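Q: Can you look at this prediction? I've put the sequence above it.
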Amino acid sequence: MDRRACYAPLTDWLDAIGRVALILVIASAAWLLSGIIAFAFGAVRARYPIDVADNGVARRVRTQLGLLQRIASVVVVILALGAILLTFPGVQALGASVLASAGLVSVIAGLAAQSTLSNLFAGVQLAFSDALRVDDVVVVENEWGRIEEMTLSYVVVRIWDERRLVLPSTYFTTTPFTNWTRASSDITGTVYVDLDWTVPLDGLRERFEAFLATRDDWDGRGSSVAVTDATGGGVQVRFVVTAADSGSLWNLRCAVREDIVRWAQSVAPVALPRTRVDMVSD
């Protein structure tokens, strides 16, 4: 009886165990490398907090770091899968046949993944062109919100009422949108109020200026009161206010509107809108 035949099953088991062990080593190395990458990017990201007043640079850096981290993680996974596949003897022969038909495969893959690739390049373009950053205040699809997350294929916008609007990256490269914090977070807003023709404008201006002086969310950059329209039975008064960011501006606009209503009700009731009817007898 041939001794080599007796040891053949044992040799097969040893080869299988060795291959499994090698695969585990490769997977562990990829997991460790991914952890090191995540730790390194996290350490750099921690140096750029976004919970400060002037966070334009921090938001840009965080956006770019997030995309770079995802790209590095994808590269590590692809290299690990390639190393694992190379542990199998038949993969090399398969690779030769794949390379022989690479032209046809690339054409088919390009047509099938056209939308995915366009989103991928759009995501990279958004991150490194500085057109959009994490925590930017934007108006898209008639919705006001903040950029919560940017990936290689889509962007998540957190709407003011806690909804999430998920848009492909190509949306922001092909569709006009409003970015309130592109250059800085400072912002100017308006409040329109309809009042009667008899409204005392000098008293209204004094009230408005005195009210702004008591507000911490007014940054003092500017304010004005102007009659922008006078048609029908009343006049339209525009109040201009400024604030350090969009959230403060929203609160300030609501407070100004409420104070003018209270002023008209208690101090100057003649300013309340009314409809006049002239009764003429025969």
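A: The structure has been received and is ready for your questions. Just so we're clear, the structure is a prediction, and the values are computed from it rather than from any experiment.

Q: CA atoms for contacts and neighbours, from now on please.
A: Will do.

Q: Just the helices from the chain, written as ranges.
A: Under the criterion DSSP state H, helices of the chain are mapped to 3-46, 56-85, 90-100, 102-112, 114-129, 169-174, 201-213, 246-266.

Q: which helices and strands does the fourth one pack with?
A: Other elements packing on helix 102-112 under the criterion 3 or more CA pairs under 8 Å, 6 or more residues apart in numbering; DSSP states H and E are absent; no helix or strand qualifies.

Q: got the buried residues for it?
A: Neighbour-count burial for helix 102-112, counted by 16 or more other CA atoms under 10 Å, picks out no residue.

Q: Same list (the helices of the chain) but as TSV, adding distance to Q236.
A: Converted to TSV, the helices of the chain look like this (distance: least, CA to CA, whole Å):
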stretch	distance to Q236
helix 3-46	48
helix 56-85	37
helix 90-100	72
helix 102-112	56
helix 114-129	41
helix 169-174	36
helix 201-213	12
helix 246-266	13
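
Q: Next up, a structure to set beside the first:
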Amino acid sequence: MLDFFSDLPEYLRVWLQPLAVIAGSLLAGSLLKYAVFALLAAYNRREPVLLTKSVARHLSAPSAWFFPVLVLSFMLPLTYLEAHFLEVMRRFVETALLITFAWGLVKTVDVVQDLVEDHYRLGSADNLRVRKLFTQLQFIKKLVVTLIIFVAVALILMSFATVRKIGTGLLTSAGIASVIVGFAAQRSISNLLAGFQIAFTQPIRLDDVLVVEGEWGRVEEITFTYVVLRIWDERRLVLPLNYFIEKPFQSWTRTTSQLLGTVFLYTDYTAPIEAIRQELERYVNGHSLWDRRVCVLQVTDSKERTLELRCLVSATNSSNTFDLRCAVREHMVTYIQQHHPEALPKTRTLVEAKDQPFTLAPEE
């Protein structure tokens, strides 16, 4: 190959040899990438493993750029470019290598996430420990990705002498700048610190059921600065992290997902309480949503015209509890209508005989 270029005229050799080395390096890198991932695919077909599947899915795109640039960085001295052209080319290749390597590291974090998610299942009924872990891992992942990008950008900028000189000068005024930035971004910094506190003290976790601002929903996402709550009707409520540090809210899955549900019935004073209680127990015993923990009917209040009956039932989670409450309410109202209509709320009016403007007919 070198003899071929030596036989060419000088003006052609100056351009053709570097182009041939660059093209050959990029082609060799592409073939190397293809060979590596072909071996992974063959191994995965023979013995499917989540690790190889995840690596092939997430690292294929970064590797398609990283391997050619890596080979080119080794072959660059063979281009025999002039010193200033070689320096420009070297800086370009180093920058591309840093970018593709950082891209690969970010995708490696996704591979680790796949392995963790496969080991710990979030979809199980009682997933308290898993949700704790996932909340921490999500925050750590975002932090690691941010650090990778920050370090990569810093390394790229610091590879230039001009930027290094500017950076040295900026370090001397870092104290003043930090004070200014601290005052300007105190809300953002407080949100970031709140994110650390939420990730490790965990007043909320992923998939927690919360009642916030009068809305019922599940925690869908926790970022550096805000929390996304998926409301029951598919709306999204976005709240700053500081909200969950500074304000009260209801958590229905803090220690367990089990809940008690209440159904209130209002009846006349003549209602047969024991018969209604037995019907509640009979109906709930045969319902698939009841977790067989609590089934109680109590008279919780007596008003001027009605009795307040509270049906207390239990279920494994908030969704089942809501559905069970609706089913119990519908059934008990129907039962009272059909079997004890006299127990429905009524208004009584007593009229004294002496105040009547008419005469009652005598009984025969």
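A: Looks like it arrived, so ask away. Predicted, not measured: the structure shown is a model, and the values here were computed from it.

Q: do you know which of the helices of the first structure lies nearest R276 of the first structure?
A: Proximity to R276 of the first structure, assessed across the helices of the first structure by CA to CA, is greatest for helix 246-266 (18.3 Å).

Q: What residues in the second structure pair up with that closest one?
A: The alignment of helix 246-266 of the first structure onto the second structure (TM-score structural alignment) covers residues 318-338.

Q: How about stretch 15-27 of the first structure?
A: Going by TM-score structural alignment: stretch 15-27 of the first structure matches residues 87-99.

Q: Report the mean deviation for the matching stretch after fitting onto the first structure.
A: On superposition with the first structure, the mean distance recorded for stretch 87-99 of the second structure (mean CA distance after the TM-score superposition for the first structure) is 1.4 Å.

Q: Which residues belonging to that stretch are considered buried?
A: Within stretch 87-99 of the second structure, the residues scored as buried using 16+ other CA under 10 Å are 90, 93-99.

Q: tell me which of those residues is nearest to T262 of the second structure?
A: Ranked by distance to T262 of the second structure (CA to CA), the buried residues of stretch 87-99 of the second structure are led by I99 at 57.9 Å.

Q: right, and that closest one touches F150 too?
A: No - between I99 of the second structure and F150 there is no contact under CA atoms under 8 Å: 11.3 Å.

Q: Just give me the neighbour total for whatever residue of the second structure lines up with R45 of the first structure.
A: With TM-score structural alignment as the criterion, the equivalent of R45 of the first structure in the second structure is E117. E117 of the second structure has 14 neighbouring residues, counting by other CA atoms under 10 Å.

Q: measure E117 of the second structure to R131 of the second structure for me?
A: Here E117 of the second structure is placed at a distance of 11 Å from R131 of the second structure (CA to CA, to the nearest Å).

Q: on that earlier part again, ok, the buried residues of stretch 87-99 of the second structure vs L237 of the second structure, which is closest?
A: I99 (35.8 Å).

Q: Ignoring the adjacent residues along the chain, who's closest to that closest one?
A: Nearest residue to I99 of the second structure, sequence neighbours excluded (CA to CA, 6 or more residues apart in numbering): A152, at 6.9 Å.

Q: Find the centremost residue of the first structure, please.
A: Centrality entry for the first structure: nearest residue to the mean C-alpha point is I147, 1.6 Å, by CA atoms, centre = their mean.

Q: What residues does that one make contact with?
A: Taking CA atoms under 8 Å, 6 or more residues apart in numbering, we find I147 of the first structure in contact with 133-138, 155-158.

Q: ok, those vs L33 of the first structure, which is closest?
A: Each of these was scored against L33 of the first structure by CA to CA, and V134 proved nearest at 26.0 Å.

Q: Tell me which residue of the second structure matches up with that closest one.
A: So, by TM-score structural alignment, V134 of the first structure is matched to L206.

Q: residues in contact with stretch 246-266 of the second structure?
A: Outside stretch 246-266 of the second structure, the residues that touch it by CA under 8 Å, 6+ apart are 126, 128, 203-204, 208-213, 294, 306-318, 321-322, 324-325, 328-329, 333, 344-345.

Q: Mark which of those residues are buried, thanks.
A: Buried subset of the contacts of stretch 246-266 of the second structure (neighbour count, 16+ other CA under 10 Å): 128, 204, 208-212, 294, 306-318, 321-322, 324-325, 328-329, 344-345.

Q: Please tell me how far G66 of the first structure sits from A40 of the first structure.
A: Using CA to CA, G66 of the first structure is found at 12 Å from A40 of the first structure.

Q: okay, those two: which has more neighbours?
A: Shown here are G66 of the first structure and A40; by other CA under 10 Å, G66 has more neighbours (20 against 12).

Q: counterpart of that one in the second structure?
A: Here G66 of the first structure is matched to Q138 in the second structure, going by TM-score structural alignment.

Q: How about R215 of the first structure?
A: Using TM-score structural alignment, the partner of R215 of the first structure in the second structure is H287.

Q: For G261 of the second structure, see how far away that match is.
A: As for H287 of the second structure, its distance to G261 of the second structure is 14 Å (criterion: CA to CA).

Q: and those two? which has more neighbours close in?
A: Set H287 of the second structure next to G261 and count neighbours by other CA under 10 Å: G261 wins out with 21 against 13.

Q: What's the more buried one aligned with over in the first structure?
A: Alignment note (TM-score structural alignment): G261 of the second structure maps to G189 of the first structure.

Q: Please report how far its match lies from D229 of the first structure.
A: Note on G189 of the first structure: its distance to D229 of the first structure, by CA to CA, is 18 Å.
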